[in-house]
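Visitor: No sequence on hand, only this structure:
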């Protein structure tokens, strides 16, 4: 899967010294995470059978409910100014554990027939397509791309608002 990196550049004038209000900024990351989570859930909530290249269809709702967001706590090694949005993220909002292997990977990469080697190694012996589950569209990347301009604008605006002047 491709991993897009988004950079936000903000210009502002500093008086003498300023301090970043991380609490305010973390709330913005929560807001961005909720928005991308809602968009990605909407992409997989169509109640129809999905076809090759489409987004996964909605049958039981487990995939949709498993999409969560998480703003990690700051530690000595990381500042905690980021948000993770993905299916089956631990600590995500309305989290429901998917059963077995990582199901979204099967949807993205697909599964070929006879993926496990058995006694018969004949490929395509059953005829038809070699796919057991054809690859589906990547709903997470598309949700991120759909909300990227809004999230960049929101983050840039909040970066300027969260800077506070330090009195010396």
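Guide: Okay, I see it. No experiment lies behind these values; they were computed from the predicted model shown. Numbering: from 1, shown residues only.
Visitor: switch to C-alpha atoms for all contacts and neighbour counts from now on
Guide: Noted.
Visitor: if I look at residue 158, how far off is residue 54?
Guide: Distance from residue 158 to residue 54, counting by Cα to Cα, to the nearest Å: 35 Å.
Visitor: just residue 118 next, same as before
Guide: 31 Å.
Visitor: Compare the two and say which is more crowded by neighbours.
Guide: residue 54 (16 against 8; other Cα atoms under 10 Å).
Visitor: Now do the same contact list for that one.
Guide: For residue 54, the residues meeting the contact criterion (Cα atoms under 8 Å, 6 or more residues apart in numbering) are 136, 137.
Visitor: host element of residue 3?
Guide: Following DSSP states H and E, one finds residue 3 outside all helices and strands.
Visitor: How many residues are close by it?
Guide: Residue 3: 6 neighbours (other Cα under 10 Å).
Visitor: how far away is it from residue 144?
Guide: For residue 3 relative to residue 144 (Cα to Cα), the value is 11 Å.
Visitor: Likewise for residue 108?
Guide: 16 Å.
Visitor: ok, and here's another one to check against it:
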């Protein structure tokens, strides 16, 4: 898994690129986007539940992540984002930990001031040149505490691609003014 964002979870509908946004009835577009969000969200929840921790998916223990998968339509109505959101039941946003993973080693922190050492005027101790980079490399090479999991949201989008295209094509065709 990479730490950089990608467009794996992106779907583009052809045929309506030449129209201005003002040519569409936004209420009908938003309705279609809400329906697509429900379809993909339900499929993602189903993938999450049925995998039971296999195929690289995370394991569903409490259901908090499952309940946090919600669609959100943009203000303009031409975009829907389906993702797990942070809820009050979560201390940390752990779907991010599941997606990107967590390395084993200890965090690289600042140095504590030992008694009688360091720059007295500034009151701090410095690391040797390159020591921080060595600590970071050692942490990165130490393995995974939580291994990165397969992204069930992207799999749901790919599974429902033909349904999504049909729903959005119908919505765009009906909404032309």
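Guide: Looks like it arrived, so ask away. Because the structure is predicted, anything quoted here is derived from the model rather than measured.
Visitor: now what about the TM-score between them?
Guide: Remark: TM-score between the superposed chains equals 0.71 [TM-score structural alignment, normalised by the length of structure 1]; 139 aligned residues with a Cα RMSD of 2.7 Å.
Visitor: Under the alignment, what does residue 7 of structure 1 map to in structure 2?
Guide: Per TM-score structural alignment, the equivalent position to residue 7 of structure 1 in structure 2 is residue 12.
Visitor: SS state for that match?
Guide: At residue 12 of structure 2 the chain is in coil, as set by DSSP: H, G, I helix; E, B strand; the rest coil.
Visitor: Neighbours of it, how many?
Guide: For residue 12 of structure 2, using other Cα under 10 Å, the count is 8.
Visitor: Secondary structure element holding the counterpart of residue 26 of structure 1 in structure 2?
Guide: Matched by TM-score structural alignment, residue 26 of structure 1 corresponds to residue 30 in structure 2. Per DSSP H and E: residue 30 of structure 2 is located in helix 26-51.
Visitor: Contacts for the next helix or strand after that helix next, please.
Guide: Going down the chain from helix 26-51 of structure 2, the next helix or strand is helix 64-67, by DSSP H and E. Contact with helix 64-67 of structure 2 is made by 45, 48, 49, 60, 84, 89, 90, 95, as judged by Cα under 8 Å, 6+ apart.
Visitor: pretty sure residue 58 of structure 2 is touching residue 98, no?
Guide: Yes: counting by Cα atoms under 8 Å, residue 98 is a contact partner of residue 58 of structure 2 at 6.9 Å.
Visitor: what's the burial count for the counterpart of residue 68 of structure 2 in structure 1?
Guide: Alignment note: residue 68 of structure 2 maps to residue 66 in structure 1; criterion TM-score structural alignment. Close neighbours of residue 66 of structure 1, defined as other Cα under 10 Å, add up to 22.
Visitor: For residue 18 of structure 1, see how far away the closest residue to residue 79 of structure 1 other than its chain neighbours is.
Guide: Leaving aside its sequence neighbours, residue 79 of structure 1 sits nearest to residue 73 (Cα to Cα, 6 or more residues apart in numbering; 7.9 Å). Distance of residue 73 of structure 1 to residue 18 of structure 1, given as Cα to Cα: 23 Å.
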